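Trainee: the following block contains a protein sequence and its predicted model.
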Amino acid sequence: MAGIAEKFTSLLARPSDETAPPDGAPWYLKYGVRVLGIVAAFFAMLFGLWNCLSIIFFSVGCLVSGVLQIFAGFIVMAVEAPFCCMFLEHAQVIARKADERPMWNRAALYCIIAIPPVIFCPGLGSIFGCGLIFATGVVYGMMSIGKKASLEEMRNNAQSQNSSGGITTSDKASIVNNAQPFSFTGAVGTDSNV
């Protein structure tokens, strides 16, 4: 079983993984988002082909959507799984350049290329296929933001802001000094006998 896991991680490993500095993302998130990207690319190409077949019903918008969806799926597959496109030199170049860029660039690319097919043909195939690509972009975006600080670091930061005259979190603090409490008794001057 360990041999299968090692072979799988070696397929998902990129040449730049050994030289890249650690970005703080856990290993399961790094490999999980790559698997999500590969699955998203596969379904985007599959449903893109389905949208292309809608030309039978004279739906040109869905044909354009299908072509864009197949193209988006190919880009995601080339970036996330260059071993699937090892017969294309350009795919290796695309994957290498994508690895050199910051993670938020990949997140923006995936989110942007997932939108036009849905606009051209807002069907279930477009929404599902491109939705997975968009979800991959969102996960990459969240990974680019980074890890949240520990509880102690957040407490120390909040205490240092309070002591330096910064933001206060006291319950007695008021935004407006002459604020009056709200009344829930009803409108003034109404007759209850009516």
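Mentor: It's in.
Trainee: C-alpha from now on. contacts and neighbour counts both.
Mentor: Fine.
Trainee: residue nearest the centroid of this structure?
Mentor: The residue lying closest to the centre of the chain (Cα atoms, centre = their mean) is residue 138, at 0.7 Å.
Trainee: got another one to weigh against that:
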Amino acid sequence: MSFQDKISALMARPGQDPVAKDDVPWWMKFAGRAVGTIGGFLAMALGVSVCITLSATGILAGIWQILAGFVLICCEAPCCCMFVEHVQKLADFIESRPYWNRAAVYVGLSLPPIIFAFGISSFIGSGLIFATGVIYGMMALGKKATAEEMRQAANADNTPVAPSGMRSNLVAHAQPIGFSGAPVFDSNV
């Protein structure tokens, strides 16, 4: 066990598996956290400016954006909300979910403010929430294959199949086209 593994085991959460279960690079995990934290704070701040429009849809979009930013901060940086009672339970629940669940929730949270009151404040605030969802969606897709694995998969799919005869069809068991003549239209109908 290397020194880095020992330090990682000491810094792990209680009950956390010491071996990572996914192949997501460390920089992508930090990017998701950073964009989520910064995006949550900006979404809340810009949500206030969306509320100032004094239209019903603007107020609704601003409140939605403020709440979406707060949920994002609670999930991505629970240390910022440690005095709110159930934030750690929410953060642990979200942490146990797969990445695609986070991506779907964050993208779903980001769309209503943009739809209700499109403007620069709602676009930037909700856009950062959307970007966090995109990052988690990319994390859910997983690690890209090596170049050799992709070459092998491409060669396996492109193996040519020789035709079995002069009358071979593209579709198996396809019937030949019949020539029955031109259709007859009855004008008395």
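Mentor: Right, received. Where do you want to start? Quick caveat: nothing in here was measured; it's all calculated off a predicted structure.
Trainee: any idea what the TM-score comes out to?
Mentor: Put the two chains on top of each other and the TM-score (TM-score structural alignment, normalised by the length of structure 2) is 0.74; 153 aligned residues with a Cα RMSD of 2.3 Å.
Trainee: picking up where we left off before, counterpart of the residue nearest to the centre of structure 1 in structure 2?
Mentor: With the correspondence set by TM-score structural alignment, residue 138 of structure 1 lines up against residue 134 in structure 2.
Trainee: just the buried positions in stretch 107-119 of structure 2, please.
Mentor: 107, 109, 110, 111, 112, 113, 114, 116, 117 (16 or more other Cα atoms under 10 Å).
Trainee: ok, of those residues, which one's closest to residue 146 of structure 2?
Mentor: Within these, the smallest distance to residue 146 of structure 2 is 29.6 Å, found for residue 107 (Cα to Cα).
Trainee: surely the closest one meets residue 133?
Mentor: Yes - with contact defined as Cα atoms under 8 Å, residue 107 of structure 2 and residue 133 form a contacting pair (5.3 Å).
Trainee: residues in structure 1 aligned with the longest helix seen in structure 2?
Mentor: Longest among the helix segments of structure 2 by residue count, using DSSP state H, is helix 26-51. Helix 26-51 of structure 2 lines up with residues 27-52 of structure 1 when matched by TM-score structural alignment.
Trainee: now do the helices in structure 1.
Mentor: With helices called from DSSP H, structure 1 shows them at 2-12, 27-52, 60-80, 89-100, 103-113, 115-120, 124-145, 151-163.
Trainee: out of those, which one sits most buried?
Mentor: Neighbour counts averaged per stretch over the helices of structure 1 are highest for helix 60-80, at a mean of 24; criterion: mean count of other Cα atoms under 10 Å.
Trainee: that helix vs structure 2, average offset?
Mentor: Once the two structures are superposed, the average separation between helix 60-80 of structure 1 and the matching residues of structure 2 is 0.6 Å (mean Cα distance after the TM-score superposition for structure 1).
Trainee: just list what that helix packs against, helices and strands only.
Mentor: In this structure, helix 60-80 of structure 1 packs against helix 27-52, helix 89-100, helix 115-120, helix 124-145, with contacts taken as 3 or more Cα pairs under 8 Å, 6 or more residues apart in numbering; DSSP states H and E.
Trainee: distance to residue 12 of structure 1 added to the ones you listed, as CSV?
Mentor: Conversion of those to CSV gives the following (distance: least, Cα to Cα, whole Å):
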stretch, distance to residue 12 of structure 1
helix 27-52, 7
helix 89-100, 12
helix 115-120, 27
helix 124-145, 16
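Trainee: any idea which of these gets closest to residue 19 of structure 1?
Mentor: That would be helix 89-100 among the helices and strands packed on helix 60-80 of structure 1, by Cα to Cα, at 11.0 Å.
Trainee: that closest one maps to which residues in structure 2?
Mentor: When helix 89-100 of structure 1 is compared against structure 2 (TM-score structural alignment), it corresponds to residues 85-96.
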